[in-house]
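Novice: Below are the sequence and a predicted model; questions follow.
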Amino acid sequence: MIIFYDGYCPLCIAEMRHLAKRDKHNKLTLVDIQSPDFSIRYPALDWHALNARIHGLRDDGTLITGLDVTHEAWKAVGVGWLYAPLRWPLIRHVADAFYNVFAKHRYTISYLLTGKKRQCDRCIPGEPNEK
C-alpha cells in the first residue's frame, strides 16, 4: 500500500517514522505529498484532496482515506488490532468525525502536542514554520 502523507505535519511525520520502523516486510510505501516532485510522480492525483486528509492507495488501485488508511497501514505492519476499534460500526462515525477535525487543524494540534511547528522549507509567508 502507498500512503500519501503531509510531510509538513509533525504528528504525521512521527506516525510515518513509527510505521517505517515496524514495516519489516516492506509492505508500505510512504510518499510525502509536500515533496517537490510529487505532482510529477503522481499527476493523476488531486494534491488538494490529499492535503485535506491522509490517503492510501491499495495494491488493487483502490484509494482510501482517513482512519481506513491508518488502520490498514498498522494492520500491514502487524498491529492493526490497536486501531481496529476505530473501524467498529458504532465507534467509526465518531472516530471519523474526530479525525476530520484533526486533519483540518493538524498543524495547530501538532504544535500543541509536540511543541513543533509546521516543518517546511517553502511555507506560505505568515504561516507557522520551523525556519
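Specialist: Okay, I see it.
Novice: okay, CA-based contacts and neighbour counts for the rest of this
Specialist: Will do.
Novice: What is the end-to-end distance of stretch 52-62?
Specialist: 18 Å (C-alpha to C-alpha, to the nearest Å).
Novice: same check, this time on stretch 76-84
Specialist: 12 Å.
Novice: what sits against residue 96?
Specialist: 66, 67 (C-alpha atoms under 8 Å, 6 or more residues apart in numbering).
Novice: and the gap between it and residue 108?
Specialist: 19 Å.
Novice: Put this next to the previous one:
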Amino acid sequence: MKQDAQDLVIYDGHCNFCCRQIDHLRRLDGRNRLRFVSLHDPEVATNYPDLSFEQLMEQMWLIPAAGGRYGGADAVRYLSRTLPVLWPLAPLLHFPGTMPL
C-alpha cells in the first residue's frame, strides 16, 4: 500500500504508555493500513497546523487518508471499523453511552 493511502495515527512518542499502545496497533495492522507518527515529529506541525500542541498532547489523533479528523474515543471507534481484528468490538464501541466509561 502506498504511504499516501494510509491513515495517519498521531501519538505522543515520549509517553511510554502511548508507545506500548502503538506497538499493539502495529501488530494488529496486518494490512499496513496505518502510519504512525509521533506528535513531536516536525512533519506534524508542518502538515497539520490546525491541531495545536495542546490538542495533540490531550489525545491520540487519527487522520484518514480520505480526509477528516478523529481524536481520542472517536479515533478508537474508527480503528474498530478499520482493523479487521477489532471488528468484534465495533458494536460495543458504537453503542450509545459506552465510550465515556
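Specialist: The structure has been received and is ready for your questions. No experiment lies behind these values; they were computed from the predicted model shown.
Novice: Can you give me the TM-score here?
Specialist: Superposed pair, TM-score by TM-score structural alignment, normalised by the length of structure 2: 0.74. Supporting alignment: 94 aligned residues with a C-alpha RMSD of 2.1 Å.
Novice: Could you point out the helix or strand that follows the biggest helix by length in structure 1?
Specialist: Across structure 1, the longest stretch assigned as helix under DSSP state H is helix 89-104. Next along the chain after helix 89-104 of structure 1, taking DSSP states H and E as the criterion, comes helix 106-114.
Novice: Can you mark which positions in that next one are buried?
Specialist: 106, 107, 108, 109, 110, 111 (16 or more other C-alpha atoms under 10 Å).
Novice: what sits against whatever residue of structure 1 lines up with residue 79 of structure 2?
Specialist: Residue pairing (TM-score structural alignment): residue 79 of structure 2 is matched to residue 73 of structure 1. Counting by C-alpha under 8 Å, 6+ apart, residue 73 of structure 1 touches 1, 3, 19, 28, 80.
Novice: preserved in structure 2, out of those?
Specialist: Using both residues aligned by TM-score structural alignment, their matches' C-alpha atoms under 8 Å, structure 2 keeps these contacts from the contacts of residue 73 of structure 1: residue 80.
Novice: would JSON lines of the contacts of residue 73 of structure 1 with distance to residue 44 of structure 1 be doable?
Specialist: Listed next are the contacts of residue 73 of structure 1 as JSON lines, based on distance: C-alpha to C-alpha, whole Å:
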{"residue": "1", "distance to residue 44 of structure 1": "17"}
{"residue": "3", "distance to residue 44 of structure 1": "15"}
{"residue": "19", "distance to residue 44 of structure 1": "26"}
{"residue": "28", "distance to residue 44 of structure 1": "20"}
{"residue": "80", "distance to residue 44 of structure 1": "29"}
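Novice: with structure 1 superposed, average distance for the helix or strand hosting residue 43 of structure 2?
Specialist: Per DSSP H and E, residue 43 of structure 2 falls inside helix 42-47. Comparison of helix 42-47 of structure 2 with structure 1 after fitting gives an average deviation of 3.7 Å (mean C-alpha distance after the TM-score superposition for structure 1).
Novice: tell me the average deviation of the helix or strand that that helix is followed by from structure 1 after fitting.
Specialist: Next in sequence after helix 42-47 of structure 2, counting helices and strands by DSSP H and E, comes helix 53-58. By mean C-alpha distance after the TM-score superposition for structure 1, the fitted helix 53-58 of structure 2 averages 1.5 Å away from its aligned residues in structure 1.
Novice: next one: stretch 29-47 of structure 2 to chain centre, how far?
Specialist: Centroid separation between stretch 29-47 of structure 2 and its chain, computed with C-alpha atoms, centre = their mean, to the nearest Å, is 9 Å.
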